[in-house]
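Student: Sharing a model prediction with you, sequence too.
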Amino acid sequence: MAEYDYDLFVIGGGSGGVRAARVAASDAGARVALAEEDRYGGTCVIRGCVPKKLMVFASEFSGMPALARGYGWDMGEGTFHWDRFQGHMASELDRLEGIYRNLLKSSGVETFDARARLKDAHTVELSTGETKTAKTILIATGGHPVRPDIPNADLGIVSDDIFHLETLPKSILIIGGGYIACEFACIFNGLGVEVTQFYRGAQILRGFDDEARGLIAEAMRENGIKLHLGTNIVEMAPGGGDYDAVSGPTATDAAMGADAKQSATLMATRTGDGSQSVWVKPTSGDAREYDIVLFATGRDPNSADLGLEDLGIQIGRRKEIVVDAYSKTAVDSVYAIGDVTNRVNLTPVAIREGMAFVQTVFQDNPTAVDHELIPSAIFTQPEMGTVGLSEEDAREQEEVEVYCTSFRPMKTAFGGQNNRVLMKLVVSKATRKVLGCHIVAPDAGEMIQLAGVAIKMGATKEDFDQTVAVHPTMSEEIVTMKTPMRTA
């Protein structure tokens, strides 16, 4: 039997990799090492879920004075200080990264602050020049945001860059219609930025329930976001020059030196200091300049330059590492979890996959992750919480009944606001099982968690009906809808 430096070597210090490493070491007694080339905590903690949610919280305060006045409070408008918020956010992320490092250390995991790639099926080569061997290698390198393949795309920023803006822009153009694009549109709008959003499709949040995403789009527009559907970028260029609304930069402007000007623009737009803008011409032809252009047009797995192809590990069409139900690649000693496999790209899923990997490899309990009926939330304003099938997907499979209600919630209606919420259940007509639940409302993410438990257990509509409502709440509508709105 070959002797290795470690039982397990993990490449990637995000949520999935850290969980797998420390559980393998602490619970299974394995000798474990982990390499991370950037910051511990990965996308979720450092440049995703956590800082984004902090920005969501910050942006929601802007609407509180108006609502408070409806309740009799004499409350004036406040001023948001980006530098104060950003400094506090950076400190919080440092604190969380420290927790991740300490968790690994206390579990007995040896860590390397270095990039790692596979040299062979049992050997990892570090950017420090060291090589380490392991019986099993786990790849948990996550993913990264991508820019579209268009000229001057480098003039725009991606989601990773948002948390490093030195100042808040006065205007921003967001390209994309997925949850990242829509969340940041709502965040910046709440922080007082003029927000324009382009999406080439017919409706934002493709893949989610049509009725729910339609309500969110309507609310975004009512809140002041300039949402343009069926719209994409034709051309973009450094701002501040002489432009023709149809043809773009003039010959004089182009003669200023594209390379130098683009370099200066890139720095200016990424700090958002207003000293330079980005000129954008959309398919609608209404060209203008924006302080910042944010591309939220997709993410790719971090599978490049890991030495995978040389070992015969398959890379899929979307650059994902191809794995089986137990997260194993085509090489028996190499596994992969999380966003780099492009299965369900959510932090809790990566953590669950990491736990299943440890059970499979180190605890003699082969465990496949169930990727069905995963609850999720979109932190737009209002939020969406969703689990299971959309009405559209469900009715393609079988005949369903749709129970749905939309209303003005008590809190905001009393305060003189017109916000609407949506509660929706999609039910199998044959089995009576609830196939999907979709909520658009403040704190929908909190509500959908418990709905997800019931639906995962196979609850029927009658199980929901027999549950006593909590009154007065928005969520009571989930268990009080007695008559289907339609059969589809």
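Tutor: That came through fine. Residues are numbered from 1 along each chain as shown.

Student: Every contact and neighbour count from this point should use C-alpha atoms.
Tutor: Fine.

Student: Could you pull out the helices in the stretch 251-400 of the chain for me?
Tutor: For the stretch 251-400 of the chain, the helices defined by DSSP state H, counting those that start in this stretch cover 251-254, 258-271, 347-362, 391-397.

Student: can you redo those helices as a markdown table with mean neighbour count and distance to residue 8?
Tutor: Below are the helices of the stretch 251-400 of the chain laid out as a markdown table (neighbours: other C-alpha atoms under 10 Å; distance: least, C-alpha to C-alpha, whole Å):
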| stretch | mean neighbour count | distance to residue 8 |
| --- | --- | --- |
| helix 251-254 | 13 | 55 |
| helix 258-271 | 17 | 40 |
| helix 347-362 | 22 | 10 |
| helix 391-397 | 16 | 41 |
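
Student: Put this next to the first one:
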Amino acid sequence: MSGFDYDLFVIGAGSGGVRAARIAARHGAKVAVAEEYRVGGTCVIRGCVPKKLFVYASHFAEAFEDAVGFGWTSEKVAFDWATLVANKDREIERLNKAYVRNLEAAGAELILERATVAGPHSVALASGRQVTARYILVATGATPFLPRHLPGHELAITSNEAFNLERLPARIVIAGGGYIAVEFAGIFSGLGVETVLVCRGEQILRGFDGDLRNHLTAEMKKKGIEIRARSEVTGIARSGDGVRVTLDDGAQFGAGQVMFATGRIPNVTGLGLQDAGVALNPHMAVKVDGYSRSSVPSIYAVGDVTNRVNLTPVAIREGHAFADTVFGGKDVMVDHSLVPTAVFSQPEIGTVGMTEEAARQGFSKVDIYKTSFRPMKHTLSGRDERMLMKLVVDGETDRVLGCHICGPDAGEMAQLLGIAVRMGARKSDFDATLAVHPTAAEELVTLREKWTG
């Protein structure tokens, strides 16, 4: 494409930006990607990957205890935080290099400096150089929200800092009730930290199925996590080596750390988007159409910076669809419905499709099939933990509208259930499928007790 330095300039080398760059380059486009920090983005560097590694680490305390019921001894077991952090860093560095190799192998140019939008076809680099591109893709993700108005907010950490603490605190207060808050509550609690979760709403995980939320709350409390719903942190003050936290009900208590996990905000500050004519929505996310195109025809955006469905696989799919549409001669629009997802809480959640609450609002007859049981493993371990499985069904067509699981390997099950739900599977299809025994997943095809509404 003559007249421009690049066919595509991507700002941000996270999951969505890297996928778009690679696919566009494979379609023959001349591509550059600018990244001011490290290649891999939130997910790889300070999000889902290190978080899942920490989740694995936090499981071992219970695993050692459970092993006793199977004839093992668990004496002289010890945990070293510094070793976990160092090993995590080594894995992140490996992934960072892999992302760089993949970009270079695809033929994209990597520019390791900050880039901002200088116009519909112009990008300014921190070094002072200015380049032109027929298309610009903004894939800068989002950043943790920290309430700057809160007295003592500078004493708090976010998920970014939680991965690199010098030492584990004896007690931590986590503010928030979403994915990140409940996942880190399980991590810290599993690693022996006294954990208090403070959430503003009546229940954790707003937007998830009610039974799922209630079940996880009960199980988290069994593990010793204190959940203070309908509460907010109103102040933080230094106290000795730690902090003193004040809640809106006047309660005060000490902690080694306070962590805020109260949402993420799109990374648009200082990018020059509005000066270039790019419209933002009230939440300061880039407004895009179904093809990820902004209000400026030559500027697109994918991933968390658009605040649509803020999940890594969604950003990857959006980036791929953009490249195929703009450079591959295809017409690809991402379907943001029926997105399977997992919450790596303890126990884990896997879910796809409609909640019972949403289904009852949209369908005249809804059938509910659910069960709660003790996983087979705990018949010998003796652990007081139960698993929940639930199917939401259209009572008139028999189509499965939603599947919700809380228990071991729920995320793995949700991936496969997502295929069935997207294909329009009926409850009778589940019933006709033979069970794999003995597994927890077999409950999904043997559910018969029905609640109708």
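Tutor: Nice, thanks for sending it over. Just so it is clear, the structure is predicted and the values come from calculations on it, not from any experiment.

Student: Counterpart of residue 382 of the first structure over in the second structure?
Tutor: Structural alignment (TM-score structural alignment) places residue 382 of the first structure against residue 347 in the second structure.

Student: show me the contacts for its match.
Tutor: 216, 219, 220, 406, 407, 408 (C-alpha atoms under 8 Å, 6 or more residues apart in numbering).

Student: Could you say which helix or strand holds the first one?
Tutor: So that's residue 216 of the second structure. helix 210-222 (DSSP states H and E).

Student: Distance check, the match of residue 382 of the first structure against residue 187 of the second structure.
Tutor: Note on residue 347 of the second structure: its distance to residue 187 of the second structure, by C-alpha to C-alpha, to the nearest Å, is 11 Å.

Student: again, but for residue 397 of the second structure
Tutor: Distance from residue 397 of the second structure to residue 187 of the second structure, by C-alpha to C-alpha: 42 Å.

Student: Between those two, tell me which one has more neighbours.
Tutor: residue 187 (25 against 11; other C-alpha atoms under 10 Å).

Student: Check the mean deviation of the helix or strand where the more buried one lies from the first structure.
Tutor: If you go by DSSP H and E, residue 187 of the second structure is part of helix 179-190. Compared with the first structure after fitting, helix 179-190 of the second structure has a mean deviation of 0.4 Å; criterion: mean C-alpha distance after the TM-score superposition for the first structure.

Student: Remind me what that helix packs against, helices and strands.
Tutor: Identification of packing neighbours for helix 179-190 of the second structure by 3 or more C-alpha pairs under 8 Å, 6 or more residues apart in numbering; DSSP states H and E yields helix 48-67, strand 171-175, strand 194-198.

Student: what's the second one in contact with?
Tutor: With C-alpha under 8 Å, 6+ apart as the contact definition, strand 171-175 of the second structure has outside contacts at 181, 185, 188, 193-199, 232-233, 255-262.

Student: If I take it and helix 179-190, what angle do their directions form?
Tutor: Relative orientation of strand 171-175 of the second structure and helix 179-190, computed by axes from the mean of the first three to the mean of the last three C-alpha atoms, to 10 degrees: 170 degrees.

Student: Mean per-residue distance, strand 171-175 of the second structure versus the first structure.
Tutor: By mean C-alpha distance after the TM-score superposition for the first structure, the fitted strand 171-175 of the second structure averages 0.5 Å away from its aligned residues in the first structure.

Student: burial of residue 433 of the first structure, as a residue count?
Tutor: 19.

Student: Now which residue in the second structure aligns to it?
Tutor: Residue 433 of the first structure maps onto residue 399 of the second structure when the alignment is built from TM-score structural alignment.

Student: Could you report the separation of the closest residue to that match other than its chain neighbours from residue 450 of the second structure?
Tutor: Leaving aside its sequence neighbours, residue 399 of the second structure sits nearest to residue 426 (C-alpha to C-alpha, 6 or more residues apart in numbering; 4.1 Å). Separation of residue 426 of the second structure from residue 450 of the second structure (C-alpha to C-alpha) stands at 15 Å.

Student: Show me which of those two is the more surrounded one.
Tutor: Per other C-alpha under 10 Å, whichever of residue 426 of the second structure and residue 450 has more neighbours is residue 426, with 18 against 13.

Student: Give the equivalent position in the first structure for that one.
Tutor: That one, residue 426 of the second structure, aligns with residue 460 by TM-score structural alignment.

Student: Compare the helices of the stretch 251-400 of the first structure and report which one is nearest to residue 17 of the first structure.
Tutor: Closest approach to residue 17 of the first structure among the helices of the stretch 251-400 of the first structure (C-alpha to C-alpha): helix 347-362, 6.7 Å.

Student: how big's the offset between the closest one and the second structure?
Tutor: Helix 347-362 of the first structure sits 0.5 Å off on average (mean C-alpha distance after the TM-score superposition for the first structure).

Student: In the second structure, what stretch matches that helix?
Tutor: Using TM-score structural alignment, helix 347-362 of the first structure pairs with 312-327 in the second structure.

Student: which other residues reach that stretch?
Tutor: Stretch 312-327 of the second structure is contacted from outside by 15-21, 23-24, 27-29, 43, 291-292, 302-304, 330-334, 336, using C-alpha under 8 Å, 6+ apart.
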